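J.: fold the following.
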Amino acid sequence: MTPSNSPAADFPDPRVTANIPAAGAVLWRYAADGAVEIALVHRLKYDDWSLPKGKLDPGETPVVAAVREVAEETGIRSRLGRYLGHVTYPVTGHRKIKRVDYWAAQILDGHFESNAEVDVLQWHRVDGLMDALSYPMDRHIVRNFLRLPPDTATMLLVRHAKAGRRERFSGPDDERPLEKAGRAQAAGLVPNLIGFGATEIHSAPPLRCVQTVTPLAEKLGVDIELEPQFSEAGYAAAPDAARKRIRDLVSDHAVPVICSQGKVIPDLLAWWAEKDGVTLPAARNRKGSVWVLSVQQGRLVAADHLDRALNPTDIPR
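T.: Next up, the predicted model:
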């Protein structure tokens, strides 16, 4: 999954496009004394120390792959948070370029056991961590991680999936349902939103918004709370109420998903970003896309946009 604010990749040859997508994470935890520790893995095949990562399986997105690879290499189940950028490098012996997208990842549960790929996992404090890593590219990702506090709260802001054209629907617009492509988008969102630890769901009342998050609600076994402030009509009537509500929904103990509409999300995010001094990446806010918002002590500190790469048939570029 390639957020639209990805830093420029360092291609060995600008004429060569990355054609092996991969994903990984900076897996972190708090030590008993409150210090941050980061997991490094030792890979037998390469005799190196690196961040957990691996290639995408067919039909995967980078988000899903990052969570899976962390679990396979470390035995630890995690949830993703802030996007940390990507690195690119040539694959030895092939005219191919690998691209690895990285996220911060917080531990949920599990424990390490030696496996076919990784024989040792070590937790390192920041001091000495850079010297322990085998590759400069991993150091670059860790530096991105350390630029902000690790324990950011996550909020997922979703634009509803495809619902056809308004002029082609004869009923009230709020009753316009998802079309076939939109239903596929809604189903595809489920594993990606779960990858960020989604726990609760809020939606503007229009049917197409509710239907976008219904598969996720069914998967999680939770109800959808209707939020009129996040509909186009509700936002136009009382934007300050929506701005207060989205900030009130930030939680250190839950990961809320909010489904809203195209005339709400850009203005709502522009207000929040300006208020807290965050530069938003360029984004088209297409239907079915997701904003991953990172909040620390009530302040928006990062906003990553996930668009076409939510489609598992897309290869990150």
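J.: use CA for all of it now, contacts and neighbours both
T.: Will do.
J.: how would you label residue 24: helix, strand or coil?
T.: strand (DSSP: H, G, I helix; E, B strand; the rest coil).
J.: just checking, it touches residue 71?
T.: No: applying CA atoms under 8 Å, one finds residue 24 not in contact with residue 71, separated by 10.5 Å.
J.: ok, these two, which is more surrounded?
T.: For residue 24 versus residue 71, the count of surrounding residues by other CA atoms under 10 Å is larger for residue 24: 27 against 19.
J.: for that one, list the residues it contacts.
T.: Residues in contact with residue 24, defined by CA atoms under 8 Å, 6 or more residues apart in numbering, are 51-54, 65-67, 69-70, 100-103.
J.: would you do the same for the sequence below? I want to compare the two.
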Amino acid sequence: MPNGDLRDVRAAGAVVTRKGGRKEWEVLLVHRPKYDDWSFPKGKLDPGEHEVTAAVREVAEETGLDVRLGPALAPQRYRMSSGRWKHVDYWTAKVVGSDDISGYRPNEEIDVVEWLPWEAAMTRLTYPHDRDTLAEARPLRRRTHALLVLRHGRARSRGAWRKDDRLRPLLRLGEVQAERLVPLLAAFDVTSAHTSSSVRCLQTVRPYVDTTGWPTRVYDELSEEHATAEGVVEIVDALLHGTASALLCTHRPVLATVVDALGLPDVELEPGAMLVVHHRKGRIVATEVRRP
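T.: As a prediction, the model looks like this:
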């Protein structure tokens, strides 16, 4: 997915949906009094912030609702009144917990938050590019789960490591990558970690499982030394047909087998990057690659 020009103003947000009282799909919109417009909850990235983290944070700040992300939507890029270009990354999203907005307190930035039926939301939106985004979100509105295929963080050089390669640890950069993965994995509602038994993979998932308390399952079958096509296929198939979002952490040489087991084209991941596979009832709905 394109990341826009480095000079762009970067922002992120979400098209948050739910089923209403009559099982009619509804969309969450916000009104900004400064511009007198209706749009999706979104906002600028903080310095150094990841777009995934920003999307969840901005929805919470603007609506009071906690969300988890579904499939990504095409980014928007448009010129602002200042003349600068703005790049906005969007995802579909579902609320975690209560979606009641009756207690929302208006403020100078957002004075109205409202759930609207799909067609009413399409009419209410102020900008054509938002209506395009809503149309794109419609076939992706049903809840999905995510399988996050993660390449471990940056590790010590293989050539300089004289001990058992399974014991080769992360560099400090890799440790930082692992720490910064915590809010990204939470944004996709990961509730279990499945990892190679090698130290560099265990170190990559540890900050998340230590923070959340979610269980970890360790597999020799995901390590470079013991991976087999049959073993990888069995693990991937079980996760793809699961009813919760999960993390799978492995190594570059094993990634091709994982991706092949998913029936996807080859994907190159740098250390700390992840392939996000959105699935529903065993069927892959969408994929995206996110850098660390």
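J.: about what we covered before: neighbour-wise, which one of the contacts of residue 24 of structure 1 leads?
T.: Going by other CA under 10 Å, residue 66 tops the contacts of residue 24 of structure 1 with 33 neighbours.
J.: which residue in structure 2 aligns with it?
T.: Under the alignment (TM-score structural alignment), residue 66 of structure 1 maps onto residue 55 of structure 2.
J.: now swap in residue 194 of structure 1 and tell me
T.: Aligned counterpart of residue 194 of structure 1 in structure 2: residue 186 (TM-score structural alignment).
J.: for residue 140 of structure 2, see how far away its match is.
T.: From residue 186 of structure 2 across to residue 140 of structure 2, the span is 20 Å (CA to CA, to the nearest Å).
J.: same question for residue 82 of structure 2.
T.: Distance, residue 82 of structure 2 to residue 140 of structure 2, using CA to CA: 33 Å.
J.: more neighbours, these two?
T.: residue 140 (19 against 6).
J.: what's the counterpart of the more buried one in structure 1?
T.: Checking TM-score structural alignment: residue 140 of structure 2 goes with residue 148.
J.: name the nearest residue to that match, ignoring sequence neighbours.
T.: Closest residue in space to residue 148 of structure 1, ignoring its immediate chain neighbours: residue 301 at 7.9 Å, by CA to CA, 6 or more residues apart in numbering.
J.: next up, the contacts around the one you found.
T.: 148, 276, 278, 293-295.
J.: give me the contacts around stretch 248-266 of structure 2.
T.: With CA under 8 Å, 6+ apart, stretch 248-266 of structure 2 has contacts from 147-152, 193-196, 201, 204-205, 222-224, 227, 229, 232-233, 236-237, 267, 269.
J.: residues contacting the residue nearest the centre of structure 2?
T.: By CA atoms, centre = their mean, structure 2 has its centre lying nearest to residue 188, at 4.8 Å. Residues near residue 188 of structure 2 by CA under 8 Å, 6+ apart: 68-70, 146, 245.
J.: 7 Å - rerun?
T.: The contact partners of residue 188 of structure 2, by CA atoms under 7 Å, 6 or more residues apart in numbering, come to 68-69, 146.
J.: do residue 55 of structure 2 as well
T.: Applying CA under 7 Å, 6+ apart to residue 55 of structure 2 gives the contacts 12-14, 42.
J.: what do you get if the cut-off is 10 Å, keeping everything else the same?
T.: Applying CA atoms under 10 Å, 6 or more residues apart in numbering, one finds that residue 55 of structure 2 lies in contact with 11-14, 41-45, 67-69, 88-91, 93, 187.
J.: which position in structure 1 pairs with residue 163 of structure 2?
T.: Here residue 163 of structure 2 is matched to residue 171 in structure 1, going by TM-score structural alignment.
J.: just residue 196 of structure 2 next, same as before
T.: Using TM-score structural alignment, residue 196 of structure 2 pairs with residue 204 in structure 1.
J.: do residue 256 of structure 2 as well
T.: Checking TM-score structural alignment: residue 256 of structure 2 goes with residue 266.
J.: how about the secondary structure of that match?
T.: helix.
J.: next one: it from residue 71 of structure 1, what distance?
T.: With CA to CA as the criterion, residue 266 of structure 1 and residue 71 of structure 1 are 35 Å apart.
J.: show me the strands in the stretch 51-200 of structure 1, by range?
T.: Secondary structure of the stretch 51-200 of structure 1 by DSSP state E, counting those that start in this stretch: the strands cover 53-55, 76-90, 97-110, 118-125, 153-159, 200-203.
J.: report the mean deviation for the first one after fitting onto structure 2.
T.: Strand 53-55 of structure 1, aligned to structure 2 and superposed, deviates on average by 0.5 Å (mean CA distance after the TM-score superposition for structure 1).
J.: and the fifth one, by the same measure?
T.: Average distance between strand 153-159 of structure 1 and its aligned residues in structure 2, after superposition and using mean CA distance after the TM-score superposition for structure 1, equals 1.1 Å.
J.: coming back round to it: and the residue nearest to residue 148 of structure 1, what's its match in structure 2?
T.: Checking TM-score structural alignment: residue 301 of structure 1 goes with residue 285.
J.: wait, a strand at its match?
T.: Yes: Residue 285 of structure 2 forms part of a strand when assessed by three-state DSSP.
J.: out of the contacts of residue 24 of structure 1, who's nearest residue 182 of structure 1?
T.: Within those, proximity to residue 182 of structure 1 (CA to CA) peaks at residue 65, which comes in at 23.0 Å.
J.: quick one: contacts for the closest one?
T.: Residue 65 of structure 1 sits in contact with 1, 21-24, 53-57, 59, 71, 101, 192, 195, where contact means CA under 10 Å, 6+ apart.
J.: quick one, helices of structure 1?
T.: Along structure 1, counting by DSSP state H, helices occupy 62-74, 129-132, 136-146, 180-195, 207-220, 232-237, 239-248, 265-276.
J.: circling back to that earlier point, not counting its neighbours along the chain, what's nearest the match of residue 194 of structure 1?
T.: Residue 186 of structure 2 sits nearest to residue 68 (CA to CA, 6+ apart), 7.7 Å away.
J.: now check that neighbour against structure 1: what is it aligned to?
T.: With TM-score structural alignment defining the correspondence, residue 68 of structure 2 maps onto residue 79 in structure 1.
J.: ok, now how distant is that match from residue 252 of structure 1?
T.: 13 Å.
J.: also residue 52 of structure 1?
T.: As judged by CA to CA, residue 52 of structure 1 and residue 252 of structure 1 stand 25 Å apart.
J.: now swap in residue 204 of structure 1 and tell me
T.: From residue 204 of structure 1 to residue 252 of structure 1 the distance is 23 Å (CA to CA).
J.: who has more neighbours, the two?
T.: Each of residue 204 of structure 1 and residue 252 had its neighbours counted (other CA under 10 Å), and the higher figure belongs to residue 204 (26 against 14).
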